[in-house]
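**Q** Make a model of this:
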Amino acid sequence: MKRIFLISLMACMLTVVIIAAGDTSDTQTEPSSQGDTLFAQGEKEFNASNFHSAADMFTLAQEKYSTAGDRAAYIRARDMSFLSTNAGTNFPYNRSEIETEMAQAFPNASAAQRDAWLDAPMTATLKSEGEVWYFSETIHNVRNHNPSILQEENTRAHHTPLYDELIPLITASWNNGNGTYGAPVTYTGSTVLNIPRENLPANGTLKVWMPVPIESGSQTNVTILSMEPSQYVQSSTGVGGDIGLVYLEIPLEEITDPFLNITARYSFVQHEQRFSIDPAKVLPYNTSSPEYLQYTASSKNVALTPEIKATALSIVGNETNPYFQAQKLYWDTITTHPYSHAPHFWLDVTGIPESQYVLETGIGDCASQSLYFAALCRSLGIPARATGGYQMIEGSAGTHIWAEYYLEGYGWIPVDVTAAEGGDASYNATPDDLHRYKAYYFGSLDPYRFIIQKNLDLPVIPDAGDAVIPPSGWVQLPKIACDTCTDNPMTLSFMFSKVTVTKE
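**A** Below is the predicted model of the structure:
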């Protein structure tokens, strides 16, 4: 029986700011100079986290640059307006507004209890425009910070998402002898970017990076079945690299149909992984190898700071075996860092590493937690990375990220902190079942995965430089660049992308 999973993409309904205020700049000044003044004001507001004011300034700067015919400056202001608008959108609620939302979400809790949840250190807030603003996912995070709430909800539903779907697999006997990979599952899928022609400029070049699957230890038989429109394909990474991308350049004056449809179709086989590791047989690292050097160094979202290393050392104590060290880091992460949606857009545009966010707040989602785990490992000299793509568990399909750490003699070992923490929401799990469920995700992984990149902190290929905004290298969605678009083109990807995967 075939099962079709329509991968749910995070709904980022990106708002274009329309400015009604009058222009207070000197009318005798040239428009381009006026734009520079407004842009500088926008940068000042942006650096102060006053994102609403910054968006206003950048949008006004766009208008001045447009009048002056300064296209390069216009694009720069356009993209900064986009960044400012959506960084602010991550935190849409002031105190009175979030209190109203909390009262509706938790009517049976007292006002004092709701206030306590809001005032807890793990509640994500932003001070902007002289006021404290609350994260758009505050309600969701309060639920996850209080497993009893989820357990009550799941008791009423007689179902725990993810846990109920996965526990039969996890508790089943492993029938693959001593092998690491088994239980293969075949998938076919497509990534579609279907943009109405009216949403595109008349001319110019639309540059698109389409994500596709890659080969890995668990993901094999990867085939790119088709890439349309093929005449615009400029390059492909193939399926054997660390990131899967097909790059297209589309001359917009050639597009006359009502829609521009870009479609990648592919197939792959995913295997369950179960590593059986003898710690005594873990070999010393080759500390001069390029891979070791890459995955024990700092990167954009894996920040190796003195605080990270001190934290890792406090967790592992006197342990020196990298397997046991990673195991201690794993259990500490899933025990002390509750799952929470994270303000990725805000983190991305402000340059705050995801690992640092988890270190400072104690919370994070699949991306943040995986990057934090990788940072802890790297600080001890254990190669580690965050792997990106999708999970395809029935009823809970969507974007997902997990971690891997490297043991010499065994290879890359999977770790899924977020999946493990999902067991805490179970309303009927026994302590033994819950421990077994969590232990599984240190060294084992279900076959319901779609891998696009082995490392989140990679540039797209070919490198887009500053052309793709936001700058994150995550490619679960198509990346788009366009110098003739009025609005930032990534809005097109958020609005008109769809990923569909069929389990054969």
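
**Q** only C-alpha atoms for contact and neighbour calcs from this point on.
**A** Noted.

**Q** residues touching the closest residue to residue 391 other than its chain neighbours, list them.
**A** The shortest distance from residue 391 to any non-neighbouring residue, by CA to CA, 6 or more residues apart in numbering, is to residue 449 (4.7 Å). Contact analysis of residue 449 by CA atoms under 8 Å, 6 or more residues apart in numbering lists 270, 389, 390, 391, 392.

**Q** can you confirm the third one is in a helix?
**A** No - residue assignment for residue 390, taken from DSSP: H, G, I helix; E, B strand; the rest coil, gives strand, which places it outside any helix.

**Q** For residue 194, I want the exact helix or strand it lies within.
**A** Element membership of residue 194 [criterion: DSSP states H and E] is strand 181-196.

**Q** Check which helices and strands that strand is in contact with.
**A** strand 259-274, helix 490-496, strand 497-503 (3 or more CA pairs under 8 Å, 6 or more residues apart in numbering; DSSP states H and E).

**Q** Figure out how far the last one is from the centre of its chain.
**A** Once both centres are worked out by CA atoms, centre = their mean, to the nearest Å, strand 497-503 turns out to sit 18 Å from its chain's centre.

**Q** which helices and strands does that strand pack with?
**A** Counting by 3+ CA pairs under 8 Å, 6+ apart, strand 497-503 packs on strand 3-7, strand 181-196.

**Q** just the contacts of residue 449 now: which is nearest residue 54?
**A** Closest approach to residue 54 among the contacts of residue 449 (CA to CA): residue 389, at 32.8 Å.

**Q** show me what contacts that closest one?
**A** 399, 400, 401, 449, 450, 451, 452, 453, 475, 476.

**Q** Another for comparison:
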Amino acid sequence: MNHRSTTALLVISALLLLLAAGCTTTPQDTKTLDASGPSPADEAYARGVAGYADANYRIAEERFAEAYTLYTGAGDADKALTARNAIFRANRTYMEYPFDRAAAEAALRERIPGITDAAIAEWLDTRAQTIVSENETLYYLDVAENYLFAHPDEKQKQTASGVDFDYIGRYAWSENRPEHGPYVNPVRYAGVERLEIAHEALPSTGILKIWFPLPIETDSQRNVTVTNLSCPEYIVAGPFTTGSIGYVYYEVPVGAVNGDLVITADIAFTSYEQIFEDIDQALVAEYDTSDPEYLLYTKSERNIEVTDAVREKAREIVGNETNPHLQAQMIYYHIIETYPYSLVPHGSLDAREPKVAESTYMFETGHGDCGTQSMLFAAFCRSLGIPARALGGYQMIMAETPGGHFWAEYYLPGYGWVPNDVTVAEAADWVVLPEEKRTAFKDYYAANLDSARLVIQKNIDAPMDPALPDDAVTFRVVRQVPAIVSDTADYDIELSCMGCFGISLTVADQ
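**A** The predicted model follows:
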């Protein structure tokens, strides 16, 4: 997901958590007036549940905090943990919406000089991402940046200088690209993954459960090595570099940590450019609809949802076309043309109850970034019986420093998994380019992919073993950064540590 959005999210989240702490009530006597009735702690928790159900998320957070204090004071650790998790869930639900109407208007004026009052009103009234809490409309933190993505002419004015698109387009516009693939031009990468949590950010007791991401073997990413893993004595499972997701699972006793907690891994892998543009439609074989992998990648999942509405729209997109390759290509261009890139509140979407799949969110609102665009692409394909998935990890196509990213693949019998990258393709609309170069760039990413990738998971919501606890409040959609669970921290440790992880990569000798 987008690094800029994540950074802003962390700052706002930290502020909101501090504010929430200030709203916690003073511990009270937890004895009930009627021994057969609920305790004050239970009543506070029930008010939190009711407040959340009524979309009063900030009030719900306060009531859950009150319940947490009372349960803790009464020594009821189990209910205190339930209330603490409810605090985190309520906070994550609204934390990415820091602006009221006046603040949203001010953000637009600051980001887009010369924007008219009418343009501001139209955007905020009909297109901006919002949430309602306590009957107040709140606006998403990237409300102004998303205006630019939705108005390419304005975006191009601000990217007229300082964007080296020749570098970004080095694969799509290469004059030496092989005519035949699918896996060519290997690049060997080596580097270090590092998680560093300051000692003062650690809870005082308990066990830290950490799912630390690692590169995974795929058709286009091979010879993966992971060496020099820190703290081997605390590794409970893994490292796993085959299967659907790469990770190693730690259980770290906090009391055994002296100073900062630092976990590192030396990684290396060979990434191949993928060239599938010479697919012969007549050679695409029939699907084995009983194959377990076919069944997996054509069904609904937590964030790739196949609904009747999605199926109807997909059929409208492809019309009378029946060839799965051409159908997938039509869906790819439809998303580029119909669903412009925008930053989205992933934390809220992941935490909000009832849960809304990210593909459905984009289908219904028109908003989505690389992950959401890829998930909607997969949902459209799956609805037509085409196996498809959203891959996650990092890209080095925009800059040498790895940036979190998602893209998509669809499966063709006789050819394998065919990649595309709607988001990178759409980036050509954000800069001034000759139309023929813009078209060539988009066409390349319709069925090819550069080698500047690090794959961590083959699909969104890929399962891990051990699985993330059902009751834990953790970011479940992706594993670009470590998942961190603690039953003893009185703050949202995973959220506060998202900025504590990084990956450095260099091109190694071949």
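
**Q** TM value for the aligned chains?
**A** The TM-score (TM-score structural alignment, normalised by the length of structure 1) is 0.93; 492 aligned residues with a CA RMSD of 2.1 Å.

**Q** Just the buried ones out of the contacts of residue 449 of structure 1, please.
**A** Among these, the ones that count as buried by 16 or more other CA atoms under 10 Å are 270, 389, 390, 391, 392.

**Q** State whether residue 375 of structure 1 and residue 310 are indeed in contact, as I suppose.
**A** No - assessed by CA atoms under 8 Å, residue 375 of structure 1 is found out of contact with residue 310, at 11.5 Å.

**Q** between the two, which one's more packed in?
**A** residue 375 (34 against 13; other CA atoms under 10 Å).

**Q** and the residue lying closest to that one once chain neighbours are set aside, how many neighbours?
**A** Once flanking residues are discounted, residue 375 of structure 1 sits nearest to residue 302: 5.1 Å by CA to CA, 6+ apart. By other CA under 10 Å, 30 other residues sit near residue 302 of structure 1.

**Q** And residue 302 of structure 1, what's its match in structure 2?
**A** Taking TM-score structural alignment, the alignment pairs residue 302 of structure 1 with residue 304 from structure 2.

**Q** hang on, the earlier thing: name the nearest of the contacts of residue 449 of structure 1 relative to residue 50 of structure 1.
**A** Using CA to CA, those come closest to residue 50 of structure 1 at residue 389, 32.8 Å.

**Q** For residue 452 of structure 1, see how far away the closest one is.
**A** 5 Å (CA to CA, to the nearest Å).

**Q** For those two, list the residues in contact with both.
**A** 475, 476.

**Q** re the thing from before, now the two most distant members of the contacts of residue 389 of structure 1.
**A** 449 and 475, at 15.1 Å, using CA to CA across the contacts of residue 389 of structure 1.

**Q** ok, the spatially closest residue to residue 67 of structure 2 that is not a sequence neighbour - contacts?
**A** The spatially closest residue to residue 67 of structure 2, leaving aside those adjacent along the chain, is residue 41, at 4.6 Å (CA to CA, 6+ apart). Residues near residue 41 of structure 2 by CA under 8 Å, 6+ apart: 30, 66, 67, 68, 70, 71.

**Q** which of the contacts of residue 449 of structure 1 lies closest to residue 442 of structure 1?
**A** Distances from residue 442 of structure 1 to these, taken by CA to CA, are shortest for residue 391, at 17.0 Å.

**Q** In structure 2, what residue corresponds to the closest one?
**A** Using TM-score structural alignment, residue 391 of structure 1 pairs with residue 395 in structure 2.

**Q** Now for its match: which residues touch it?
**A** 402, 403, 404, 405, 452, 453, 454.

**Q** 6 Å - rerun?
**A** 402, 403, 405, 452, 453 (CA atoms under 6 Å, 6 or more residues apart in numbering).

**Q** Give me the subset of those lying in strands.
**A** Counted as lying in strands by DSSP state E, out of these, are 403, 405, 453.

**Q** Any chance of the residues you listed in TSV with distance to residue 61 of structure 2 as columns?
**A** Output for these, formatted as TSV (distance: CA to CA, whole Å):
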residue	distance to residue 61 of structure 2
403	33
405	31
453	40
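
**Q** Name the nearest of these relative to residue 374 of structure 2.
**A** residue 405 (10.2 Å).

**Q** What is the equivalent residue in structure 1 for that closest one?
**A** Using TM-score structural alignment, residue 405 of structure 2 sits opposite residue 400 in structure 1.

**Q** Its match: neighbouring residues, count only.
**A** Count around residue 400 of structure 1 with other CA under 10 Å applied: 21.

**Q** Would you map the strands across the stretch 201-350 of structure 1?
**A** Per DSSP state E, counting those that start in this stretch, the stretch 201-350 of structure 1 carries strands over the ranges 205-211, 219-228, 233-236, 245-251, 259-274.

**Q** For whichever residue in structure 1 pairs up with residue 341 of structure 2, list the residues it contacts.
**A** In structure 1, residue 341 of structure 2 lines up with residue 339, judged by TM-score structural alignment. For residue 339 of structure 1, the contact set (CA under 6 Å, 6+ apart) comprises 364, 365.
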